[in-house]
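Undergrad: Here is my input; please provide its structure:
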Amino acid sequence: MSSPIVGRQEISRIKPHRNFEGHTKWVRGAIHLPGGEQIMTCSSDGSLRVWNLKSGKQIGEDWRDGDSPVWTMALSPDGKKVVSGSEDGRVRLWDMDTGKIIVKWMGHTRPVISVCWSRDGRRVLSGSDDGTARQWDVESGEAYLAPIKTTWHQHVLAVVYSPDMTMFATGEAKRAFIKTWDAKTGELVATLEAADSVWCLAWTQDGKTLISGLRDGSIRTWSTTTWKQIAVLDGHTDPVESIAISPNGRILASASFDKTARLWNMDNNQHIGSPLQHPDYGSSVSFSADGKLLATGCFDNNAYTWDVCGILKEAGLSELLLDKPPVFAVRDTLSSGPTPSQLNLFLLG
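TA: Modelled structure (predicted):
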């Protein structure tokens, strides 16, 4: 199901909750840290920085290892490490407590554009402008498999693990393909033909849906059972650079080169409220652990946070912050099912 296109002329009344200023070049990523009091950013100025969420002030010194622009980063599932990918082709693993590098993975020959953790925190996946995807063993510090060459003369802009860690997907820049791979063997599982080059990917927590952001501004969802397209979410007018799914799986956030970020209702694929206007290209989106705050990165060298609660309340969709209640299967009269008293207990909590 497609959502209506909203033109550039639409002006949002929604203002950022907080600005984070200090980087000297583009902010390529912004993520929430455990505890709900800090965010971290990475930038083309070669640094990672930690910020106080309430004051908007930087905490401590920059995290640096040379001057190579940092293109991407991701927090480990346990919140104790962060991995970054840089223009020099290095994948760096950082200790969150000390801000020091644990290991530096070398193998990519061009910029590392995307990184992703496996759900158990044992592996890191990286995608590079050199046309390969690589897996790294966090404990041993070694490559998990030989590099996977997606196709010749192409660039890997997006990588993501499936929730069960049996597969991962890659998005390619020059040809409109999404490819899924067996995470243990590196063998190709499926090839999905998109409408345009694929700039970002996300996998729903139940593993049933793969979501892609495309250069043409569309967001497309795919069934991982049939490997067929399910829906198209239209609204952005330029490439979709980043997408993220809320912790409860009910909201999708996207950032685009059209200088906006958007929220989408995953129940019906419709956009929520007005676009979140940015001064320059939007580069990243990240939800807080409770889903109530959104962090975005921007090419104006700054990061921003946005009040998701307020946006949903204004749109009359506050229930999207709640987890979906379990759905009882409809049974025939001869089958056993929840009794009226059980249903009352469920509804009353």
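
Undergrad: Could you use CA atoms for every contact and neighbour count after this?
TA: Will do.

Undergrad: next one: stretch 29-42 to chain centre, how far?
TA: Stretch 29-42 has its C-alpha centroid displaced from the chain centroid by 14 Å (Cα atoms, centre = their mean, to the nearest Å).

Undergrad: tell me how far the ends of it are from each other?
TA: 5 Å (Cα to Cα, to the nearest Å).

Undergrad: what does it contact?
TA: Residues outside stretch 29-42 that contact it (Cα atoms under 8 Å, 6 or more residues apart in numbering) are 27-28, 43, 48-54, 70-75, 79, 283-289, 295-297, 303.

Undergrad: Let's see that with 6 Å instead.
TA: Around stretch 29-42, the neighbours that count as contacts under Cα atoms under 6 Å, 6 or more residues apart in numbering are 27-28, 48-53, 70, 72, 284, 286, 288, 296-297.

Undergrad: cool, stretch 188-199 as well?
TA: By Cα under 6 Å, 6+ apart, stretch 188-199 touches 157-158, 171-181, 213-215, 241.

Undergrad: Would you write a PyMOL line that selects the buried entries of these?
TA: Selecting the buried subset of those in PyMOL, with 16 or more other Cα atoms under 10 Å as the burial test, is done by:
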select buried, resi 157+158+171+172+173+175+176+177+178+179+180+181+213+214+215+241
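
Undergrad: Alongside the first, I'd like the structure of this one:
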Amino acid sequence: MAAEIHSRPQSSRPVLLNKIEGHSDSVNAAVLIPKEDGVITVSEDRTIRVWLKRDSGQYWPSIYHTVSSPCSCMSYHHDSRRIFIGQDNGAVVVSVTVSPPRGLILCVCVCVCVCAAHQNRVSDLIFSLESQWVISTGHDKSISWMSTQSGSMLGRHSFGSWASCLQYDNDTQHAFVGDYSGQITLLKLEEQTCSVITTLKGHAGSVSALYWDPVQRWLFSGASDHSVIMWDIGGRQGRSLLLQGHHEKVQALWYLPLTHQLLSCSADGGITVWNMETTREEAPQWLDSDSCQKCAQPFFWNIKQMWDSKTLGLRQHHCRKCGKAICGKCSSKRSTYPIMGFEFQVRVCDDCYDTIKEEDRTPLATFHEGKHNIAHMDMDPSRGLMVTCGSDRVVKVTHTFVLYINRSHCLEHHFQNSACLTFHFSLCPMKQIISALIFNMSSLTSSLNNLRQNNIK
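TA: Presented below is the predicted three-dimensional model:
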């Protein structure tokens, strides 16, 4: 069922620990079970499976439960052991996993209720413990929310296109819904009604992934246009940052506050780690013009200027650095510009190219290969684990590198900026918690030196 690849990380790159196989169709979601060596998967083959790691180091299914329709998405709440599954027929299934009296192995999956939440495939769903709601989006162009206490449907809101992904803020009861038109709608959900707060527009393709960080109040979105956008919701200034570092549709996102890193996964298996601690610049809006804003040559739709100047019209392009409308002759060079999120070479005008220094081309992201189609990703930062799944029917458990890359720098940063406080650092390679009580700057230095001397790995 599963193959053990490595028992512990050997390098700073992601290390494949286990590869789980056994599904007969695409695996649409996989989540790690907190505090246990387990993975829950749902698939197009209509099965819900709980895989637990055995003494041999391999994962074997401890629960194999079949439902009536293909499973499209999942949300898992560990404390109550509840699994919420969205199905292709529009239903939301609530199941409970039951443990034996003695032992940690999950052995029984009991279906509690089935709710007809949508009239078409459920694309995403989230369980809110504070509200006791299950919020879901579907291909029937709607978002719905139901009470887990009464099992009744509380409300529904329709959009102009398929709703593809969802995030929810528990404190403010705001929902973020991405759709196939490339828009993200911000809604305020209430018991029986909802109100549209605003609509975010920036993607040129369908929005396929969302991630909400409630602390920084940042919303990250990934789309089929191969780009990621960070929306600064908390700043209330309309600020957004464009990140381009994929060759295919971005399908999974995860932000790590401790290291200020964003992980994005794409359909071709690419995994990009973005440094979000550095100061970045917003990409400019593209300007409109009937002629090149550098050489004044007309574009091909400017019939009057073409007739007056007796010249053929040119094709319009845009400089990614200044946003001006330019012709091909005035933008003959290409360059990366990571500070604006352009990790790959893009078109810039000749004037802007001359202003870009070599240090401006220093990458602010690292690129890795998941080596399989990634449709969904889940992480357990406390253990440094990541699980990915996709249409190749394979689930991969990987030891991530982001929590122990530059670990001494991260620890030093937290120690130097803290006094008279207790902090807990989760060091995943050791699988233990180091607690430090800091009273003054001298103890800060000694604590940091002790950590370095112990050569924590």
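
Undergrad: coming back round to it: are any of the contacts of stretch 29-42 of the first structure buried, and if so which?
TA: 27-28, 48-51, 53, 70, 72, 284, 286, 288, 296-297.

Undergrad: so of the residues you listed, which ones are in strands?
TA: 27, 28, 48, 49, 50, 51, 70, 72, 284, 286, 296, 297 (DSSP state E).

Undergrad: Let me have the residues you listed in CSV, extended by distance to residue 229 of the first structure.
TA: What follows is those, written out as CSV (distance: Cα to Cα, whole Å):
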residue, distance to residue 229 of the first structure
27, 32
28, 29
48, 37
49, 38
50, 38
51, 39
70, 33
72, 27
284, 24
286, 25
296, 28
297, 29
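
Undergrad: Can you tell me which of these is nearest residue 88 of the first structure?
TA: Using Cα to Cα, residue 70 comes nearest to residue 88 of the first structure of these, at 8.8 Å.

Undergrad: residues near the nearest residue to that closest one once chain neighbours are set aside, how many?
TA: Nearest in space to residue 70 of the first structure, with sequence neighbours left out and distances taken as Cα to Cα, 6 or more residues apart in numbering, is residue 86 at 4.3 Å. Using other Cα atoms under 10 Å, residue 86 of the first structure is surrounded by 25 other residues.

Undergrad: Just list the residues touching residue 86 of the first structure, thanks.
TA: Contacts of residue 86 of the first structure (Cα under 6 Å, 6+ apart): 69, 70, 71, 111, 112.

Undergrad: do you know how far the first one is from residue 186 of the first structure?
TA: Residue 69 of the first structure sits 29 Å away from residue 186 of the first structure, going by Cα to Cα.

Undergrad: what does the third one give?
TA: Residue 71 of the first structure is 25 Å from residue 186 of the first structure, where distance means Cα to Cα.

Undergrad: In terms of neighbours, single out the busier of these two.
TA: Of the pair residue 71 of the first structure and residue 186, residue 71 is the one with more neighbours under other Cα under 10 Å, namely 25 against 19.

Undergrad: which ones are touching that one?
TA: Neighbours of residue 71 of the first structure in contact, by Cα under 6 Å, 6+ apart: 28, 85, 86, 113.

Undergrad: what about 10 Å?
TA: 26-29, 42-46, 84-88, 111-115, 283 (Cα atoms under 10 Å, 6 or more residues apart in numbering).

Undergrad: so what's it closest to, chain neighbours aside?
TA: Nearest one to residue 71 of the first structure, counting by Cα to Cα, 6+ apart, is residue 86 at 5.3 Å.

Undergrad: again with residue 162 of the second structure
TA: residue 141 (4.3 Å).
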